[in-house]
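S.K.: Fold the following for me, if possible:
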Amino acid sequence: MNSMNLSSLLTFTRDGEWGQNKAGPGLVEMRVIRGTDFKNIQIGDISTLPVRYIPENAASRKILQPNDILFETAGGTKDQPTGRSVFLPKKIFSLSKIPLICASFSRFLRVDSEKIDPYFLYLYLNYIYNKRIIYKYHVQHTGVARFQFTQFTKEQNIPIFNTHQQRAISSIFSVLDDKIELNRRTNETLEAMARALFRDWFVDFGPTRAKMAGEAPYLAPELWELFPDGLDEEGKPEGWKTEPLDETATFLNGLALQKYPATGDTSLPAIKIAQLRSENTETADPVSPDIPDDYIVEQNDLLFSWSGSLLCKFWNGQRGALNQHLFKVTSKRFEPWFIYEWIQFYMPEFQAIAAAKATTMGHIQRRHLTESLVTIPPSNIVLAANKSIGSLIEQIQSHNGQSHTLTHLRDLLLPKLMSGEISIRDAEKMVEDAA
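M.R.: Model prediction:
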């Protein structure tokens, strides 16, 4: 198979800009893609991109275009060296009303599409990153780690599959990426529907207030009849109760897992705040599996980080061990979705409390859970909500599980296709069966 030097496959490459945080003369408003945004960009999500103001001369030369590849050239960590990349399809640009640029710790690669398919090149860069082939260009003496990009482009040869093979391989991974993105967007809609129903029924008491105002029913008759006709003296529907959040569920704090090092052939990944945020355990510390069963985290367990970056998620990664600063939330009385929605309702307040802490890592305390009151309806309404709101959460979890499987398949197929270990036809069949 023929190969070409990477530098000969590029028509243009420049490093990025960070710009200013405020508008001013001679500055252009742009969204900036950082290395931390790469994973979100890959699934078609630009919500994390900060808006910055870039000098006009740099903005005009460095504005990104569809089919560009972004390449991380600085930063990184011991567990995640520099050299990661992300592809920018046309649909990413349709999501932003202002131009895109990459941050100063990255650079963009503009590919000569007559020599190689840009998406195929991106896949190959991922392949040699995951195989640790390019790790030798990651240099860290002191301070911020750097990637020796110029040397890399001069020395790295890229195998040139024929045009049909390039397009076929690109199509395989495009199908996987598109399905993962579709699941994400569908889940955003389902999440919004579940949140709206929850707020209307259990926070705003919409059906009861509508009855009091003499408004027409907006729920099915059998549901409408379940809601009381009026509010009590405390302002909640008649016959409903309130309880502290921490009495509706058990909030189990994780272990100091550094005390449980992995010593044998088997281990569990330590699930910390970083893993909860990324839903990925690739760089997690291995710990002993000999911990109490309650501290084992399984798929769809409800986790709540009460320190640092406060967030609450249903776990969508592999089996692991619960680290300190995370709660595993369980309830014998209520379905997980009910507790999840109440935590999300109070999350802005929790985050404000944590942000106000005069420490390096803000947090909430147990008393804040006690002070957060939950409205408890009668069992017949809880059962009805399980069928409506609960079913939406179940669909979200199903989509998350499928996306997790597709991501695993993507990671499995990439090295096998690039090395010729598996045929394109067999890979297409595997993707067809999974998607």
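S.K.: CA atoms for contacts and neighbours, from now on please.
M.R.: Noted.
S.K.: Spell out which helix or strand contains L409, please.
M.R.: Per DSSP states H and E: L409 is located in helix 379-418.
S.K.: Assumed F161 was part of a strand.
M.R.: No: counting by DSSP: H, G, I helix; E, B strand; the rest coil, F161 is not part of a strand but coil.
S.K.: which residue packs closest to it, ignoring adjacent ones?
M.R.: M1 (7.1 Å; C-alpha to C-alpha, 6 or more residues apart in numbering).
S.K.: now P261
M.R.: V287 (4.6 Å).
S.K.: OK, contacts around that neighbour?
M.R.: When contacts are counted by C-alpha atoms under 8 Å, 6 or more residues apart in numbering, V287 is found next to 257-258, 260-262, 267-270, 321.
S.K.: of the residues you listed, closest to F173?
M.R.: P269 (27.4 Å; C-alpha to C-alpha).
S.K.: so the closest one, which of the three states?
M.R.: strand.
S.K.: list the contacts for it?
M.R.: So P269 contacts 281, 284-287, 319-321 (C-alpha under 8 Å, 6+ apart).
S.K.: can we see that at 7 Å?
M.R.: Residues near P269 by C-alpha atoms under 7 Å, 6 or more residues apart in numbering: 281, 284-287, 320-321.
S.K.: now S7
M.R.: 153-154.
S.K.: Am I right that it is in a helix?
M.R.: Yes: membership of S7 in a helix is supported by three-state DSSP.
S.K.: Which members of the contacts of P269 are the farthest-apart pair?
M.R.: T281 and V287 (12.1 Å).
S.K.: got the contacts of P269 as a markdown table, with distance to L311 columns?
M.R.: Formatted as a markdown table, those follow (distance: C-alpha to C-alpha, whole Å):
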| residue | distance to L311 |
| --- | --- |
| T281 | 17 |
| A284 | 19 |
| D285 | 21 |
| P286 | 23 |
| V287 | 23 |
| G320 | 18 |
| A321 | 18 |
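S.K.: for comparison, sequence B:
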Amino acid sequence: MRNDWVQTTVGDLIRAKGGSIKTGPFGTVLKANEYSTDGVPVISVGEIGYGSFRLHRATPRVPPAVLARLPEYVLKAGDIVFGRKGAVDRSALVRNSEAGWFLGSDGIRLRLSDECDPSFFAYQIQSPATRAWLLQHATGTTMASLNQGVIERIPVVVPPLFEQREMAGILRPLDEKIDLDRRMNQTLEALAQALFRSWFSQFISRPEVQVPVKILLDEGALAIGDGYRAKNSEMADTGLPFVRAGDVSDGFALDGADLLGDEALSKAREKVSRRGDVVFTSKGTVGRFARVTARTAPCVYSPQLCYWRPLIQDRVNPIFLWHWLRSSEFWAQAAAVKGQTDMADYVNLRDQSRMKISLPPIEDQMEIAQVLEPLDERIDHNRTESRTLAALRNMLLPKLLSGESRVRDAAAQLAASA
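M.R.: Got it, this is the predicted structure:
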């Protein structure tokens, strides 16, 4: 570390330069009946990724009346938001386009003073070293959790402000390209869903194509399952990523996932991913989806997830299945059963097997698959490119923070890899 840099903590930085930490509102402050289907997104742990926010169908929202009543929970550009429970090593910087979103009960936001560059500290908090520190110092025995005290103790390096801005400026183009890929995917996804919805409308009201899911299971054309119930002792330094609900949000986020050891893999068997699987969160926040493609690294599903696996593709086309599972026909059936317990929302395997699917003839399935496959392929390519760029950013970041690499050296390395 350079001599003119200061090693301190987030709490001491706030006390020296200003800023604040705020935990999201609890149920006594924001009632369940105040959520709505429109308004601004509520950012809780399920919406927080590694460096960005991930909205999905199940993301709750609040209307303007809530924002006016609880302005202290409205997020501003430059805020850094942490997940309070579960995936506590995740955090994201609020960008200009996300200002005005609402801090959820499972979130904690850090707001620094104008004497600090928020992008620089967001990158630092997202570094592998700080993520490991958060996991090590989180509280809780059954589920890791953060509080304001833990965040205050996060160690940070504080260079002069002009150097903070220089380092953030080196890394920012990588994040901008990642964000461009994300926004392009949103457009492509909206187009694909619109095409599928328009095409599928000709079949959804025809009783002759409605097939009980159980028939497809009995035929061996389809398999449905949940994840492997792993023990903590089965986690190891080597093995396959163990995918939990927090790792799924319109794709897999396997960086930082625990590894299920080689000895346990023989017991996991059918719970190991296969190309063509469609996976969704079936407990808690129901309805976040991912698809296993040729680019997806092998992984093992946890019990918070369910998978639908097409086994006879001349009966159930994988691309058709991927889009059907995110259609209104599936969602209406899932919504009808997910709240049957007093606990968190849950769509169990029995309820899934009792569903019905409007299954067009395979020729029609293949016709729409040929239209949608190039869009799905481009979306998958963009996700892979974003992961590569994020890996490059994460490689440069610790070198910059330690002083091992100067800004001009990092700039040269980025130019060479372009």
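S.K.: all helices of the stretch 251-400 of structure 1, in order?
M.R.: Counting by DSSP state H, counting those that start in this stretch, the stretch 251-400 of structure 1 has helices at residues 273-278, 336-355, 366-370, 379-418.
S.K.: Dump these to TSV, plus distance to L49 of structure 1 and mean neighbour count.
M.R.: Below are the helices of the stretch 251-400 of structure 1 laid out as TSV (distance: least, C-alpha to C-alpha, whole Å; neighbours: other C-alpha atoms under 10 Å):
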stretch	distance to L49 of structure 1	mean neighbour count
helix 273-278	16	18
helix 336-355	20	18
helix 366-370	31	13
helix 379-418	23	17
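S.K.: Adding distance to T142 of structure 1, write the ones you listed out as CSV.
M.R.: What follows is these, written out as CSV (distance: least, C-alpha to C-alpha, whole Å):
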stretch, distance to T142 of structure 1
helix 273-278, 24
helix 336-355, 31
helix 366-370, 40
helix 379-418, 32
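S.K.: Nearest to K131 of structure 1, out of those?
M.R.: Per C-alpha to C-alpha, nearest to K131 of structure 1 of these: helix 379-418, 8.0 Å.
S.K.: and the angle from the helix or strand following that closest one to helix 379-418?
M.R.: Counting by DSSP H and E, the next helix or strand C-terminal to helix 379-418 of structure 1 is helix 424-434. Angle, helix 424-434 of structure 1 to helix 379-418, by axes from the mean of the first three to the mean of the last three C-alpha atoms, to 10 degrees: 180 degrees.
S.K.: hmm, back to that, show me what the helix holding L409 of structure 1 packs onto, helices and strands only.
M.R.: If you count contacts as 3 or more C-alpha pairs under 7 Å, 6 or more residues apart in numbering; DSSP states H and E, helix 379-418 of structure 1 packs onto helix 163-198.
S.K.: which of the contacts of P269 of structure 1 still touch in structure 2?
M.R.: Mapping those onto structure 2 (both residues aligned by TM-score structural alignment, their matches' C-alpha atoms under 7 Å) leaves 281, 284-286, 320-321 still in contact.
S.K.: right, and out of those residues, which lies closest to I69 of structure 1?
M.R.: Nearest member of the kept ones among the contacts of P269 of structure 1 to I69 of structure 1, counting by C-alpha to C-alpha, is T281, at 25.3 Å.
S.K.: Excluding covalently adjacent residues, which one is nearest to the closest one?
M.R.: Q275 (5.8 Å).
S.K.: Buried among the contacts of V287 of structure 1? Make that a PyMOL selection.
M.R.: Selecting only the buried entries of these in PyMOL, with 16 or more other C-alpha atoms under 10 Å as the criterion:
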select buried, resi 257+261+262+267+268+269+270+321
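S.K.: Of the contacts of V287 of structure 1, just say which sits nearest to L245 of structure 1.
M.R.: The nearest one, if we look at the contacts of V287 of structure 1 relative to L245 of structure 1 and count by C-alpha to C-alpha, is A321, at 24.4 Å.
S.K.: Over in structure 2, tell me which residue corresponds to the closest one.
M.R.: Structural correspondence for A321 of structure 1 with respect to structure 2 (TM-score structural alignment): V300.
S.K.: quick one: that match and E270 touch, right?
M.R.: No: counting by C-alpha atoms under 7 Å, E270 is not a contact partner of V300 of structure 2; they are 9.0 Å apart.
S.K.: Tell me which residues touch G49 of structure 2, please.
M.R.: Per C-alpha under 7 Å, 6+ apart, neighbours of G49 of structure 2: 90-92.
S.K.: Show me the subset of these that structure 1 keeps too.
M.R.: Retained in structure 1 by both residues aligned by TM-score structural alignment, their matches' C-alpha under 7 Å is none of these.
S.K.: Kindly reformat those as a markdown table containing distance to V209 of structure 2.
M.R.: Shown next, in a markdown table, are the contacts of G49 of structure 2 (distance: C-alpha to C-alpha, whole Å):
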| residue | distance to V209 of structure 2 |
| --- | --- |
| R90 | 44 |
| S91 | 45 |
| A92 | 45 |
